[in-house]
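>>> Sequence and predicted structure are below.
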Amino acid sequence: MLLKQGTGAYYTGNYRNLFMEYGYKNEDIHARVEQTWEQLFYGDESTRIYFESGDDMGYLLDTGNIDVRTEGMSYGMMMAVQMDRKDFFDRIWKWTMTYMYMNEGENAGYFAWSCNTDGSRRSNGPAPDGEEYFALALFFASHRWGDGLAPFDYGNQARSLLHSCVHKGENNDGSPMWEPSNQLIKFIPNCDYSDPSYHLPHFYELFALWANPVDRIFWKKAADASRNYLKLSCHPVTGLAPEYAYYDGTPNDERGYGHFFSDSYRVAANIGLDSEWFGVDEWQHEEANRIQAFFAGIDPSDYRRYTIAGEPFDEKSLHPVGLLATNAMASLAAPAGPNAKESVDLLWNTPLRTGVRRYYDNCLYLFAMLALSGNFRMWMPAENHS
């Protein structure tokens, strides 16, 4: 399947190392990425978020809620494949398949989004942001390391998961994770609204190449639909997006999630990585500039909940390090922007978060370190991908 020609790494094979372009030394950059990984996966009790379980499994802990989430497990797998750590990848994937995978009921084929550390489930509902990260991490693992015996037949597992995401509900067996009528990802399968930070058009472009052939046109449409949806849901002046939004992009505040808060932070990172990988959407350059301009001059200690128009609430941000990390990652969409280097410098000069709420911040922190150093890569199959 041919894609619209862009300027990103998919077409050029070149991944920008913005840290180096902004004057940091390559050896310092490499050391910082490795150090960040080490602290999250081997560090002391104030920094680590990965823990082993038995002889051959492991999990990432949401340290604020003391549970294991598909969000964190899928993030951990993506981190591991990017760092070429098959041992960690397989441990995390085996824990996920052992405890989170649902074999029966309306959510069969999906993963329970929250479990206790002993594997018992807190919920039998899935969260699509985990499924989409699982799928792409599995494809990358298949291409980087090759497939093994189930459940380590990574490519087959990814295709099976994506089949469920698209086709559930066709036989009255639950609900799909993408709305069939508009190809937009849902917040949860049985709802009729979305979460802008779930929209990963750069993932869907790759799903359109590697999913089951019958679904590839759907995924290409999903990539286009998500890029258009982000234009609707991000504020035209501030660039801020709500946590939840209706399919027309307007904020969904029915449960208090119509403002810019924790989930929303990921939008900037997703726009940066989509631009880095594919570079097909000029709007992303201005969007990155808007988000960075809004936060320019605000001390991270004073980050807050905001309306998408930018009015602050008294409530402080729960994850200020995560927010500054994603704002830095947006620089990939506008490297010459007026606040791009300043945003990256802020990340470089900010240490990993320690303490109770470190999990979400530090996942976003490592992703930003990988992306800004040119190490958040598309692992392609051996054959020509064009």
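Looks like it came in fine. Numbering: from 1, shown residues only.

>>> From here on, just use CA atoms for contacts and neighbour counts.
Noted.

>>> surely residue 362 meets residue 355?
No - under the contact definition of C-alpha atoms under 8 Å, residue 362 does not touch residue 355, with a separation of 10.9 Å.

>>> more neighbours, the two?
Using other C-alpha atoms under 10 Å as the criterion, residue 362 and residue 355 rank with residue 362 on top: 26 against 12.

>>> pretty sure that one belongs to a helix, no?
Yes - when the secondary structure is assigned by DSSP: H, G, I helix; E, B strand; the rest coil, residue 362 falls within a helix.

>>> for it, what are its contacts?
40, 321-322, 352-353 (C-alpha atoms under 8 Å, 6 or more residues apart in numbering).

>>> ok, now residue 347?
By C-alpha under 8 Å, 6+ apart, the contact list for residue 347 reads 324-325, 328.

>>> Narrow these to just the buried residues.
Buried residues within the contacts of residue 347, defined by neighbour count using 16 or more other C-alpha atoms under 10 Å: 324-325, 328.

>>> Give me the subset of these lying in strands.
The subset of the buried ones among the contacts of residue 347 located in strands under the criterion DSSP state E is empty.

>>> and of those residues, the nearest to residue 16?
residue 328 (13.8 Å; C-alpha to C-alpha).

>>> Any figure for the gap between the closest one and residue 161?
Taken as C-alpha to C-alpha, to the nearest Å, the spacing of residue 328 relative to residue 161 amounts to 32 Å.

>>> Equivalent analysis for residue 167, please.
Separation of residue 167 from residue 161 (C-alpha to C-alpha): 10 Å.

>>> now swap in residue 70 and tell me
For residue 70, the distance to residue 161 equals 13 Å [C-alpha to C-alpha].

>>> anything in contact with each of those two?
Going by C-alpha under 8 Å, 6+ apart, residues that sit against residue 70 and also against residue 161 are residue 131.

>>> Pasting the second one now:
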Amino acid sequence: MGKLAENGAFSTNSYTNLFKEIGCTEEDVQQRLTETWEALFGEHDDTRIYYPVDDSLGYILDTGNLDVRTEGMSYGMMMAVQMDKKDIFDRLWNWTRTYMYMTEGENAGYYAWSCNPDGSKRAYGPAPDGEEYFALALFFASHRWGDGAEPYNYGVQARELLRTCLHKGESGDGQPMWNPENKLIKFVPNCGFSDPSYHLPHFYELFALWANEEDRSFWKEAAEASRAYLKLACHPVTGLAPEYAYYDGTPNNERGYGHFYSDSYRVAANIGLDYEWFRSDSWEVQEANLIQAFFADKAPEEFRRYTIDGLPLEEATLHPVGLIATNAMASLAADGPYKWSMVDKFWNTPVRTGVRRYYDNCLYFFSLLALSGTYKIWFPN
């Protein structure tokens, strides 16, 4: 991982609290975490995204599309393990296993990316960003709480899922979620392009420690490949990444997905957390500075869809709060003139209400965790 890795939280077990640097007290930060958790996982109808079912199930609702996605379920599990909310974690995982897991067809072993709230499937294909979040959330749960009876044997479940992600199709139908040649995550298993926001090298560094032994070298190479890929996909002047990109990093402009839009927001957050955990690549500092500089003079009501070279298009953003949150999370890597103003803007932005709140509030809570030093690596006991 290089010399820089010695300064990351992976090595030091010390996490940055940027809110303290802008004058917030520890009490302020803990209160915000508690209040935000309650807003998302409590019974406030204008902000909630979590809905319990019976005694042992619960789901995260995409309030804009009225479906349950592996993205949201895996995000909710990561939030729950970071907040030490085992009951919520288990409810989400139980719902995921009960309704989303596919046992037949070319995608057997993966999770259906979209279901109705009653558990019926809306799609029979998987989305790799859900699988990678499921895997790391499960590892963290295993390390923090210990394994239980199936399906709460978290570590076993994580390793089996990662094995499927890499080896699917070797002895039957289906395709792996990572390209075995270039080690890059796919947008979906049966395609030849990627989504830059799916690239989580900080996750893969940990998979390289905890996955099945025979796959660990792959995950180490995948971390290096993803860091190299992001340098290709992110524009060298604006820092903006497209939603979809080919393996050479060029935008995939099918139906406008070569632009900077909703998926793309997560790249800044991912770069910030990778730098916080591993300090593996000083390019991430430069990239965080570029993204923050691009948005420094733009008010949320001005946020648009952009070409990656910065041309504003007519379509307004669907998720202004999410973009504020991810731009702030980039401050974990940034050292430029907008580092602190982005954190301050986020601190003074409330969670989103209304129909489109799901995606914004997921990104909001991840940024809150990360900037408060609460988004931690949970190691085996």
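Nice, I can see it. For clarity, every value in this text was computed on a predicted model and none was experimentally measured.

>>> After superposition, what's the TM-score here?
The pair, once superposed, lands on a TM-score of 0.99 when counted by TM-score structural alignment, normalised by the length of the second structure; 379 aligned residues with a C-alpha RMSD of 0.7 Å.

>>> related to what we said a few turns ago, tell me which of residue 70 and residue 161 of the first structure has more neighbours.
The residue with more neighbours, out of residue 70 of the first structure and residue 161 and counting by other C-alpha under 10 Å, is residue 70; that gives 25 against 19.

>>> Might you report the residue contacts of the more buried one?
Under the contact definition (C-alpha under 8 Å, 6+ apart), the residues listed for residue 70 of the first structure are 96, 100, 111-114, 127, 129-131.

>>> how about a cut-off of 7 Å?
Counting by C-alpha atoms under 7 Å, 6 or more residues apart in numbering, residue 70 of the first structure touches 113-114, 130.

>>> Can you verify my assumption that residue 102 of the first structure contacts residue 111?
Yes - Residue 102 of the first structure sits in contact with residue 111 when judged by C-alpha atoms under 7 Å, with a separation of 5.7 Å.

>>> If you count surrounding residues, which of these two has more?
Neighbour totals were compared for residue 102 of the first structure and residue 111, and residue 111 leads with 26 against 18 (other C-alpha under 10 Å).

>>> Tell me how many other residues crowd the residue nearest to that one when sequence neighbours are not counted.
Nearest non-adjacent residue to residue 111 of the first structure, counting by C-alpha to C-alpha, 6 or more residues apart in numbering: residue 101, 4.4 Å away. Neighbouring residues of residue 101 of the first structure were enumerated by other C-alpha under 10 Å; the total is 18.

>>> roughly how far apart are residue 101 of the first structure and residue 23 of the first structure?
When distances are taken as C-alpha to C-alpha, residue 101 of the first structure and residue 23 of the first structure turn out to be 45 Å apart.

>>> can you count the residues close to the spatially closest residue to residue 322 of the second structure that is not a sequence neighbour?
Leaving aside its sequence neighbours, residue 322 of the second structure sits nearest to residue 360 (C-alpha to C-alpha, 6+ apart; 4.1 Å). Neighbourhood size, residue 360 of the second structure [other C-alpha under 10 Å]: 22.

>>> Repeat that for residue 291 of the first structure.
Under the criterion other C-alpha under 10 Å, the count of neighbours that residue 291 of the first structure has is 22.

>>> so what's the residue nearest to residue 224 of the first structure when sequence neighbours are not counted up against?
What sits nearest to residue 224 of the first structure in space, not counting adjacent residues and going by C-alpha to C-alpha, 6+ apart, is residue 201, at 7.1 Å. Listed by C-alpha under 7 Å, 6+ apart, the contact set of residue 201 of the first structure reads 223, 226-227, 274.

>>> Restricted to helices, list the contacts of residue 347 of the first structure.
When the contacts of residue 347 of the first structure are checked against helices (DSSP state H), the matches are 324-325, 328.

>>> Let me know the secondary structure of residue 313 of the second structure.
Classification of residue 313 of the second structure by three-state DSSP places it in strand.

>>> contacting residues for the aligned residue in the first structure for it?
When the first structure is aligned by TM-score structural alignment, the residue opposite residue 313 of the second structure is residue 313. For residue 313 of the first structure, the contacting residues are 304-306, by C-alpha under 7 Å, 6+ apart.

>>> could you pull out the strands for the stretch 51-200 of the first structure?
Under the criterion DSSP state E, counting those that start in this stretch, the stretch 51-200 of the first structure contains strands at 57-60, 68-69, 114-115, 178-179, 184-185.

>>> As TSV, those with distance to residue 10 of the first structure and mean neighbour count would be great.
Output for the strands of the stretch 51-200 of the first structure, formatted as TSV (distance: least, C-alpha to C-alpha, whole Å; neighbours: other C-alpha atoms under 10 Å):
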stretch	distance to residue 10 of the first structure	mean neighbour count
strand 57-60	30	24
strand 68-69	30	26
strand 114-115	34	24
strand 178-179	25	22
strand 184-185	23	27
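
>>> is it possible to export the ones you listed to JSON lines including distance to residue 243 of the first structure?
Conversion of the strands of the stretch 51-200 of the first structure to JSON lines gives the following (distance: least, C-alpha to C-alpha, whole Å):
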{"stretch": "strand 57-60", "distance to residue 243 of the first structure": "23"}
{"stretch": "strand 68-69", "distance to residue 243 of the first structure": "18"}
{"stretch": "strand 114-115", "distance to residue 243 of the first structure": "19"}
{"stretch": "strand 178-179", "distance to residue 243 of the first structure": "17"}
{"stretch": "strand 184-185", "distance to residue 243 of the first structure": "14"}
